[in-house]
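Novice: fold the following.
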Amino acid sequence: MTSTMQRIELLGCPMDIASMECTVQHIRAAVASGQFTQHVVVNVAKLVNMRTDAKLDESVRSCDIINIDGMGVVFGARFLGYSVPNRVAGVDLFHELLAMSMTNAFSVFLLGASSEVISTTAQKIKEMYPHLKVAGHHHGYFWDDEAAIVEKIRASGAQLLFVAITSPKKENFINRWQDQLGVNFVMGVGGTFDVVAGKVKRAPKWMQDCGLEWFYRVIQEPKRMWKRYFITNSKFAWLLLKAKLKISI
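Specialist: From the prediction side, this is the model:
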């Protein structure tokens, strides 16, 4: 970890305080040197779920860079006295890394989402980053033969791998196969491909900055999302309060 990244521990989870620029520079240097880097972003839901999911907890802790994604975590860290200037949103980092890869002639592999979404995503990325080398792409429904997908990624010669699968599947997949992927960098990007493909709209900037991106998702998919966010956000708030009052957790 470079001196420009500060690692803290929030509610038992390690995470790095770093700017977007610092994160991208760190990853560029690691890829250029052939140093394997496993990356993850942490939001409120993941932080809460790590407390009861030992495998997810292990997968996150195994990462070399743990960026703060959700504004809820930023606000929570500030509430407990940490100086966190801002978050490094996964979808924004994804685009920054694609631009960096194009500039540095690094190749990428896209893994996840449905066949339709991944095909559209790959096409749109080629339009947005015309000189980027996309070594390959594959949908996220491959669980009957994970080894075959791992071999496909390795054979592609890709240097950066982006995995758009739901949590905790993506974190556990990455951690399980990290030594056999053949890439220099791997990052889970959640629903990013859905956003790039235009299937899901991202929250307006003001909602992102206010930490209301989760609420925007609830508005779009109320039946699927309201209970998930209500439960995790409530648990997170309670954990923060207990930590602030130094009550044993």
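Novice: C-alpha from now on. contacts and neighbour counts both.
Specialist: Will do.
Novice: just the strands from this protein, written as ranges.
Specialist: With strands called from DSSP state E, the chain shows them at 6-10, 13-17, 37-42, 65-68, 107-112, 133-138, 160-164, 185-188.
Novice: could you also give me the structure for this next sequence, so I can compare it with the first?
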Amino acid sequence: MSNDTNHAFGVSFYTGSKAALLASVREGVKQPYSFVVTPNVDHLAQLQHNAALRAAYSKARLRLCDSRVLMPLLQRLGVAVEEVIPGSDLTIDLLRWADSERLRIVLVGASNEECTKLRNLYPGITVYHHNPPMGFIDRPDEVRRCLEFIRQHPSELVFYAVGAPRQEILASSIESHERTGMGFCIGASISFATGSIKRAPRWMQNCKLEWLHRMLSEPRRLVRRYVHDALFIVPAYRREKSNRTQRAAPINQDL
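Specialist: Okay, here's the model as predicted:
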């Protein structure tokens, strides 16, 4: 839900704890389909010019703060986010729960090798895997193939692992009456969960430096993105702060 206490940068953020979120997921997977997105600075920048991503965000059941860089900015703006919920951590929690409960997962994206590792690590889950080709989002036949795969394989969870904005657009294209379960837009989380990509050491995560570890690990892909994000977020924060100050200022009335 949107209100002044959780809305910033055009996004209504979930402000509860991860424990409360996981408890709600246990019930949510039994209900008509809904999906969850995980906004970070890159997503906020994309939302400024991508109408399809904005439409997908507006349909999401929840929007979780995924970024330790973004969280302090939200708090300074008065958005009382209780804790950061990184998509990579949430994915592990969901996989462990699914493994213990012997749940079904539709996985869109990730390689066949990663999917095999996933089944070995979590033998209690049933995985239905579809990995669309590069550039699929611009090919209606491939998008249709993805959506039909999701509709035709009932599951408690749907993991969209094809990167933003593709995964959010795909997740929002399934209607609530077409199936049950909950979808999660998880980016590279399967690569982290299977060890294909190494996460930053815990101390770097705690110091809000996971972005630096990722950038050094994949410089050709991420340096330009992170520079773009930095150039976006500083003026965006200043504008957001100024707008809130103006709204809070008393209106002078001539007597």
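Novice: hmm, back to that, dump the strands of structure 1 to JSON lines, plus mean neighbour count and distance to Phe79 of structure 1.
Specialist: What follows is these, written out as JSON lines (neighbours: other C-alpha atoms under 10 Å; distance: least, C-alpha to C-alpha, whole Å):
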{"stretch": "strand 6-10", "mean neighbour count": "14", "distance to Phe79 of structure 1": "11"}
{"stretch": "strand 13-17", "mean neighbour count": "20", "distance to Phe79 of structure 1": "15"}
{"stretch": "strand 37-42", "mean neighbour count": "23", "distance to Phe79 of structure 1": "17"}
{"stretch": "strand 65-68", "mean neighbour count": "25", "distance to Phe79 of structure 1": "15"}
{"stretch": "strand 107-112", "mean neighbour count": "24", "distance to Phe79 of structure 1": "35"}
{"stretch": "strand 133-138", "mean neighbour count": "20", "distance to Phe79 of structure 1": "41"}
{"stretch": "strand 160-164", "mean neighbour count": "25", "distance to Phe79 of structure 1": "31"}
{"stretch": "strand 185-188", "mean neighbour count": "24", "distance to Phe79 of structure 1": "27"}
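Novice: closest one to Arg78 of structure 1 among those?
Specialist: For Arg78 of structure 1, the closest of the strands of structure 1 is strand 6-10, at 10.4 Å, according to C-alpha to C-alpha.
Novice: Asp66 of structure 2 -> structure 1?
Specialist: Taking TM-score structural alignment, the alignment pairs Asp66 of structure 2 with Asp69 from structure 1.
Novice: go on, Arg144 of structure 2?
Specialist: So, by TM-score structural alignment, Arg144 of structure 2 is matched to Ala147.
Novice: sorry, back to before: closest to Gln220 of structure 1 out of the strands of structure 1?
Specialist: Once the strands of structure 1 are compared by C-alpha to C-alpha, strand 160-164 is nearest, at 19.5 Å.
Novice: ok, back up a step: how far away is the nearest residue to the match of Asp66 of structure 2 once chain neighbours are set aside from Ala203 of structure 1?
Specialist: Leaving aside its sequence neighbours, Asp69 of structure 1 sits nearest to Ala89 (C-alpha to C-alpha, 6 or more residues apart in numbering; 4.5 Å). From Ala89 of structure 1 across to Ala203 of structure 1, the span is 12 Å (C-alpha to C-alpha, to the nearest Å).
Novice: of these two, give the one with the bigger neighbour count.
Specialist: Ala89 (19 against 16; other C-alpha atoms under 10 Å).
Novice: I'd say the more buried one and Gly70 touch.
Specialist: Yes: the pair Ala89 of structure 1 / Gly70 is scored as a contact, 7.0 Å apart, by C-alpha atoms under 8 Å.
Novice: what is the equivalent residue in structure 1 for Asn206 of structure 2?
Specialist: Asn206 of structure 2 maps onto Asp209 in structure 1, by TM-score structural alignment.
Novice: what about its match, how many residues close to it?
Specialist: Asp209 of structure 1: 14 neighbours (other C-alpha under 10 Å).
Novice: thinking again about what came up before, contacting residues around the residue nearest to Asp69 of structure 1?
Specialist: By C-alpha atoms under 8 Å, 6 or more residues apart in numbering, the residues touching Ala89 of structure 1 are Val41, Ile68, Asp69, Gly70.
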